Structures are given as C-alpha cells and as structure tokens.
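# My questions are about this predicted structure, shown below with the sequence.
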Amino acid sequence: MITIRNTLEVLASLVLALAACEPAATSTNPDEALERIDSTATPSDSTTDAAAAGPVATAKPGAKVRDRDPEEEKKKLALSHQRSAEAQRMLAGGRFTEALDHSRQALKIHEQNVAAMLVMGEVYYKQKKFELVQAVTSTALAVDAKIRTPQESSHAHNLKGFAYAAMGNDNLATQAFRMAAEADDKNAAAWNNLGTRYMQAGDVATAKSCFTYALELDPRFAKAHVNLGAALRGESKWQDAEKSLLTALKLRPNYPEAYFNLGVLYLDADPYPGLETVPRLEKSIGFLTKYRDLAIADGPDGPGTATARSGPQVKPGPAPVSKARADDYIRVAKKGIDREQRRIDREKGRDPKKPGDAAKPGDAAKPADSATPADAGAVDAAAAPADGATKPAAPAKPGAV
C-alpha cells in the first residue's frame, strides 16, 4: 500500500526542500543594523496561507492512512524541540548556517515543530530572503492549533509583518502585526510593533494607544517608552513626551534613540514651558550631541524607530536617524541661538546689526526648517521597532527588543 502523508507533512517537506536549496554562505553578520527578532514578539493570525507554502497531497481512493501512536508522537516532538532549542542558540549567536541545519534536523524528527520553522524564518529574514520567510511562516501557521501555541502564532505573524514591510507592502504588514497582537494579547512587543505601523501612517492617536497598552503589559519596556514619547511629541505634548523619554533612559541608560528624540523635542517645542529659547536650544544640542556620540552606525535601528517630528509629516519607511541627521539638527539649533541672541541685542539697543541679519517672518517658528523631518519608523523594536524603532522604536523586528 502507498502511505499518504497528511497535508502538514507535505508542507514541512517543502520547507525542508526550500531550506536545502539555499547556499550556506549567505549568512550575515548578527551585528548588522537590523535588530534581532524579539523572542517574545509573536504575532499570530487565524488565517493561514497554506497555499503559498506548497501543494497539498490528496489521498487516492481506497488508500489507508496509518494511525499515529500519540505517545510516540509526544516523544518525537520532545526530541525535535531539543534540536530546535539548539537551533535557537545558534541563531542567537549569529551562526545562521548551523541554525538552519539544526532546524532541518528538528523537522525531520517531527514535521510539526513550529519553533524550528520560526528559527528558519528568522534566519531567512536576516538574509533578506523575504519570500522564504512568508513560505515558512505560512507553514507554521498551518500547524494544528493544538500543537501551535499562541506565542508561536504571534511570533509567526510578527515575522510575516516584518517581511511584508521589507517588501514594501505596508497594508499587509499592518494586518500581520495586528494579527500578532490579537494572537497573544499579552505580548507587549507585538502591540509596540503595531503602534509603529500606525505611527508611520500618521495615525498618532492610535499609535499612542498601542504604546500605552504595551506599557501596561510591560512597564519596563524601554522601546515602547521611546515610541510613546515620539507619539506625544507629535501631539505637541512636550512635557509628557519628555517624561516618557527620560523614563526610557532610566530603564536603558545610553539609549541613542531616546537622546535623539529628546534633542528633536527641544528643537520643536517653541515655546517649552519654563524655558527661554536659548536654554531650550542648548538642551537640544546637548541631547543630539550625546546621540551622535553614541551612534555606532548611520541609519535607524529597525522598523519602528521613533523619530517622527509630527503626525501629519510622518512618511512610510525607516526613519533617517543618523549621525549626519543629528549634525543637521545641531546646525539648525545653533542658527536659532544666533538669531535669538541678535534679537535680544536689538531689544537692548546694542545690536551691531548688519544688512541681512534680520530674521524673516516665521523663521523662529521653524527651528528645524533646514532639516527634513524624520520618518516614524524599525523596533523593535519595535518598533521598531527596534526595535527597527524610531521598531517609534520599532515594531520589534525579528529579534528586536
């Protein structure tokens, strides 16, 4: 008799086939700008894309399907999980080729090991093989819900979201992050990631509610504090934004994105309660200088980087947070100080005024007029990302937070 494999066995075989055809030398450095996917960020979606993962086998008339021994299946799954745990450690150490090998071995032991599939998805994401990420996560979401945990479902949807975002499909990315949050409503990283998508779309109010809920779940989530600060800054709630950003620094000292957002906050906040123009701009320069000194490489830390200057100006895509951007803002702040000092001198009757010194109408209201507003967005990351993030600080990217 011909033994007919069930649908999941076929899907798992496809995943193994896809993995086997990938060259081993494509692994990337784990210290790249992309943050590692947060192991707690587990988006889930009740809708599975099984069709995208491969063909489904159909039984021939009269063929018998072998019943499985439940106890034997438990033993096989436990052994498979031991192997996928090794794969996870390899992934954490940036040993991507070995992580893939261990994941394949785990799936050969038991084809319904979702954890092994998620490790493969994270590796493919790091390698920028986004279509493979979609195939693997679709297979993971097709596994029986009795075996697949809510956390694994959420993680799979989170990976889907980052892959969609990287492929430029913002609508599907937002849907995936929403599914991640719904699959595990206690997953703070998933809610942070979802918030960064709304932040990028310019819906600051909804983004703020997502970040607030993420912080209710995890009050020590520094990335979400940065993202909430960015959202509050977008609403011109300067003091509330400052409080949130300073909280992030208490939780995570030397957090570059928090310093960047504080610098832009004092650049934008005209007026800031209790601060004259010159002291305000000097604070901006101080925070931006600190960010520049801490920044190791140009670019955002991933999807969800919390750097939006205001809601209506937010554009889709990663935030251009960089040392060069910080230098641009520092120059703007210094010009603002010079302009304010000349104004003070004129009022005191000691103005060594030169032709062309007078500020044009409206200049004082645009402290950052020479710099392009930073986009909201990378983990997180959420979120930007990161948390990617800024992952707002980034939906937490695969491995963000």
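Cool, the structure landed. Residues are numbered from 1 along each chain as shown.
# okay, CA-based contacts and neighbour counts for the rest of this
Noted.
# Double-check Leu118 against Ala135; I have them as touching.
No: Leu118 sits out of contact with Ala135 when judged by CA atoms under 8 Å, with a separation of 11.0 Å.
# what about the two, which has more around it?
Leu118 (27 against 23; other CA atoms under 10 Å).
# Tell me the helix or strand right after whichever strand or helix holds the more buried one.
According to DSSP states H and E, Leu118 maps onto helix 114-126. Next helix or strand after helix 114-126 toward the C-terminus (DSSP H and E): helix 130-141.
# which helix in the chain runs the most residues?
Of all the segments assigned as helix in the chain under DSSP state H, the longest by residue count is helix 323-347.
# which of the residues in that one are buried?
Taking 16 or more other CA atoms under 10 Å as the neighbour-count basis, helix 323-347 is seen to contain the buried residues 323, 325-334, 336-337, 339-340, 342-343.
# got it, and stretch 287-297?
Taking 16+ other CA under 10 Å as the criterion, stretch 287-297 shows Phe287, Leu288, Thr289, Lys290, Tyr291, Arg292, Ala295 as buried.
# now stretch 261-274
Residues of stretch 261-274 classed as buried under the neighbour-count rule (16+ other CA under 10 Å) are Asn261, Leu262, Gly263, Val264, Leu265, Tyr266, Leu267, Asp268, Ala269, Asp270, Tyr272.
# In helices, which of the residues you listed appear?
Assignment to helices by DSSP H places the following of the buried residues of stretch 261-274 there: Asn261, Leu262, Gly263, Val264, Leu265, Tyr266, Leu267, Asp268.
# Looking at those residues, which is nearest Ser39?
Using CA to CA, Asn261 is the member of these that lies nearest Ser39, at 26.1 Å.
# so that closest one touches Ala230, yeah?
Yes: using CA under 8 Å, Asn261 is in contact with Ala230, at 6.8 Å.
# how many other residues sit next to Phe211?
The number of residues packed near Phe211 is 31, by other CA under 10 Å.
# Put this next to the first one:
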Amino acid sequence: MIDLINGSRIARFALLAALSASVGACSTAAPKPDAKSALETDVTPASEQKIASSDELTQDMPEPDGASGDAAVSPSAESKLSRGFISDLESALRSARSGDRNGAVDRLQNLVSDADGGFLAAYNLGALYENEGDYANAAKRYSQALSKNPDFSPALLNLVRLYIRLDQPADARKIAQRYSELRPENMTHRAVALEVDLTEGKYEEVIRKAKQILRRAETNVEAMMVMAQANIELDRLELGAAILSRARELRPNRAEIYYKLGQIRIKQEEMDDAMVLLRRAIELNADYPEAHNNLGILYHRAGDYQSASDEFSAAIASFPDYKEAYLNLGNSLKGQGEFTQAVSSFNKALKIDPKYDKALFNLGVIYLDSDIEGVDKIARLNKSIEYFDQYKAAAASKIAKDDPSDKYVREARKSIEDEKARQEMMRQAQMQVDDEGADVEDDGESFEE
C-alpha cells in the first residue's frame, strides 16, 4: 500500500510567475511483500536547514508603507507600473525560464529599487532562490517584497510556507501575525496566518476562522484554500471539493486548486481523474514539485516506472531538497531493474536527512533482495542488516507492531549462512577436483619407447 498524505499545507508555490499572475494573484519493481510503503507525498523539513528568524529578517527593514486593502496588491499597484518596468520584468522572467539564471538575477536585482514595482522583483528573486534551495536568500527577498509592499500576500504566503518547511513554525506564526496586525483589513494576510494552524492540526479552528474571513470577504480565495484543506484533513472530501470548485471559479488558473482536487480524487480512488487534475496543475505551474511527485506515484502504481521516474526527477529539479521524491525515484528505478541507480537515489535522500527512516528501510530491502553491481552476496546481505539496524534506531517509537524489519534481518542472516555453506561446499568440491587431477598426473605408470 502507498501512503498518500493529502494536502499541501507545506507545499511550495514560489514560482516565477508572469506579471499578470504576480499582481493580484498568488502563485503558488513492486514492493517486497510485507514491506513498508515506499512511496510518499509528504514534504518534511530538513533538520539542518535553518534560516534567519522572523525577528532577524525584519529588524533591519524599514517600516513598510502603502495603503492597506483586501487584495494581495492594492488596486492601484498594477496601474502604477511603467511600461518599461513591465517589459524589463518580463525579460527577466524569460531569462529565468530559459535557464539563464545569472541573467535573470542581474535583471531582477536592477529592478528591486523601482519605487512602484520593486516588490515584484524582490518576490521573483525570492522564488528563484527558493527553487535553487538557497532558502536564506529566498527569505530575505520575500521579506524585502513585503517591506516594499506590505499588502503583497503572495510574498507572505511563500515566506510562511518556507518557515514551516524548514521546521520553524514559531517564526512562521510570528511573521504572519506581524503583517496581519500591520494590515488588519487585509483578509488574505489573515488567511495566510491559518497555514500555521493547519500544520498543527487545528482543523476545526482553521474552518471557524476561515468562515469569519469569508463573511467579510466572500471571494477570498486564500481563505477558501485553507478551509478546503482542513476539511480534506478531516476526511470531509465532498465539502472540500465543493469549496475548491468555488475557488476555481474565481481563480481558474491557480495550480494549487487542481492539485488539491487531485488529492481528493486519490483519496476517493478515482485515479484517472486524479491524473487529469495533476497534469492540469503542472500545465499551469511547470515547477510544481508536489504535483510532479504525486503524478509520479500514480504512474508507479500503474507500473509505468519510466514515466514515474520522469515525474520524480522533475519534482527534484524544482525542489532540490525533496527527500521524498528521491525516495520515490529510487523505488521506480528499482522497478526498472536499475538497482545501482536506485541505491544512489536512496543515498541522496539520506544526504538531505541522515535519519530518514524510510530511506534506510528501503536500502535494507534493496540490499536484501537485489543484486548490486560490484558487491558480493555476503557483503550485500551484511549491508542490508546494517541498514535495517539504522532504520530501527531512526524510527524508534514510530515502528509498528507488525514492522517486518526483524523478519528481514533474520532472513538476511539465514541467507548469509546458506551462502557461506554453499561457498564451503564449492571450495570442498574444487579441492576434490584438484586432488583427483593430481592423482591422474602421477598414477605411477611409465612408458618407454
């Protein structure tokens, strides 16, 4: 069974959006029998990846100014942008999409000082840095965007989600509260603050607060998103889908809506519909790692390991620290018989999180039942035992009663003894052949012409 964790409460939507999307809208082999789920969708934080606290990020920033409002950008923000700025921003984004990273950074840095549109340049710099895994600079740029335009909710959303992903929920809450209090009439800021409550499992509270927001701003899509996710977590799937359908009417080009609808369809075992929705999410947002990952899982379930590998690789390209995607890629490579590459992918997941128990478990499994190039059988089986021992230490209290790791260790030890016995038998047989050969050469007979 594959354990799918629905929702995107810590998903990344810091993408290089076109101007029209940036203004007024948020971008946002079969498993061994009895083995644990190998594939997963949850994105968990890397334990060593810390960024500056919310206080450190804002202590040197000037007090933001600008009109408050209900939208992500004040109504006049887009109209203030000069044609030259718009052209330069679009040029920078084209550079980023074409792979000219340095050119994009240079162009965006030159635009940050623009009095009216600098917040968009800072925001997209943050998105670019986040895509590269440079979270410290991403956080600084998102904070800079908020300083320049304190009503720009997409920057707040990305910053809050970045803190959550890096296991800094206190900073996520603090920065969300700071801007919610600074701009009390900005209902989208209030909805963003509920992201932290989602991660803490306060689903009923999220629903209650989201309803309060919607009473004041009935078309606030961000409030709909968090309320839908809370209902999904509570297994109220039809209600969650209805809320998302309303959000889709308001923001038909927001990729996250299709992603969440896809997660509902997965829970309902409607896999064909889920694939369509996830593909649509990717069409709208090509750098959507969670959508690529979950589409890969559906391909893997269908036995299309090559397509699954392609999707997992795309997820990793968009989110370099996506350890779950590395784990999933390893299992799809294993399904294709690419055992050495699978081991490499599992090890990359461990490099991100050395105590990642699922990667340790799957390394134990692959060393137990697969031929690894350049590793003899006994060494391979000993390696399997080593990984299972590390897995048990890492998983600790999370290990279920029916966990199969002890059984696999016993199986590995028995296989080692069997292999040693086989090798000894072969050695004895070879010695016998050698002895018989020596007897034939020296049988006491002689010939004389």
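Received, thanks. Quantities reported herein were computed from a predicted structural model and do not represent experimental measurements.
# hmm, back to that, and whichever helix or strand comes after the longest helix of the first structure, what does it pack against?
Tracing the chain C-terminally past helix 323-347 of the first structure and defining elements by DSSP H and E, one meets strand 398-399 next. Of the remaining helices and strands, those touching strand 398-399 of the first structure by 3 or more CA pairs under 8 Å, 6 or more residues apart in numbering; DSSP states H and E are strand 36-37, helix 114-126, helix 150-166.
# who touches the helix or strand that comes right after the shortest one?
Right, the one you point to is strand 36-37 of the first structure. Per DSSP H and E, the first helix or strand lying C-terminal to strand 36-37 of the first structure is helix 50-53. For helix 50-53 of the first structure, the surrounding residues in contact (CA atoms under 8 Å, 6 or more residues apart in numbering) are Leu11, Leu14, Val15, Gln134, Ala135, Val136, Ser138, Thr139, Leu141, Ala142.
# How about stretch 273-289 of the second structure?
The set of residues external to stretch 273-289 of the second structure that reach it, using CA under 8 Å, 6+ apart, is 12-13, 15, 253-259, 261-266, 291-292, 294-295, 298, 314-316, 318-319.
# what does that stretch correspond to over in the first structure?
Counterpart in the first structure of stretch 273-289 of the second structure, with TM-score structural alignment as the criterion, is residues 172-188.
# residues making contact with stretch 127-137 of the first structure?
Stretch 127-137 of the first structure has contacts (CA under 8 Å, 6+ apart) with 15, 18, 26-28, 52-53, 117-118, 120-122, 124-125, 156-157, 159-160, 163-164, 166-167.
# Output the residue interval of the second structure matched by that stretch.
Using TM-score structural alignment, stretch 127-137 of the first structure lines up with residues 234-244 of the second structure.
# Now which of the contacts of stretch 127-137 of the first structure would you call buried?
Neighbour counting over these (16+ other CA under 10 Å) leaves 15, 27, 53, 117-118, 120-122, 124-125, 156-157, 159-160, 163-164, 166 as the buried ones.
# mind listing what the equivalent of Ser318 of the second structure over in the first structure touches?
Using TM-score structural alignment, the partner of Ser318 of the second structure in the first structure is Leu217. If a contact means CA under 8 Å, 6+ apart, then Leu217 of the first structure has Lys186, Asn187, Ala188 as its contacts.
# ok so, going back, what's the farthest-apart pair in the contacts of helix 50-53 of the first structure?
Across the contacts of helix 50-53 of the first structure, the longest distance by CA to CA is 14.4 Å; it joins Leu14 and Leu141.
# So for those two, which sits in the more crowded spot?
Each of Leu14 of the first structure and Leu141 had its neighbours counted (other CA under 10 Å), and the higher figure belongs to Leu141 (24 against 18).
# Go ahead and confirm that one touches Ala156.
Yes: under the contact definition of CA under 8 Å, Leu141 of the first structure touches Ala156, with a separation of 7.1 Å.
# Excluding residues flanking it in the chain, which one is nearest Lys348 of the second structure?
Nearest in space to Lys348 of the second structure, with sequence neighbours left out and distances taken as CA to CA, 6 or more residues apart in numbering, is Tyr326 at 6.7 Å.
# what about the one you found, helix or strand, and which?
helix 323-335.
# Comparing that helix with the first structure, how large is the average distance?
After superposition onto the first structure, helix 323-335 of the second structure lies on average 1.3 Å away from the residues it aligns with, using mean CA distance after the TM-score superposition for the first structure.
# No more questions from me, cheers.
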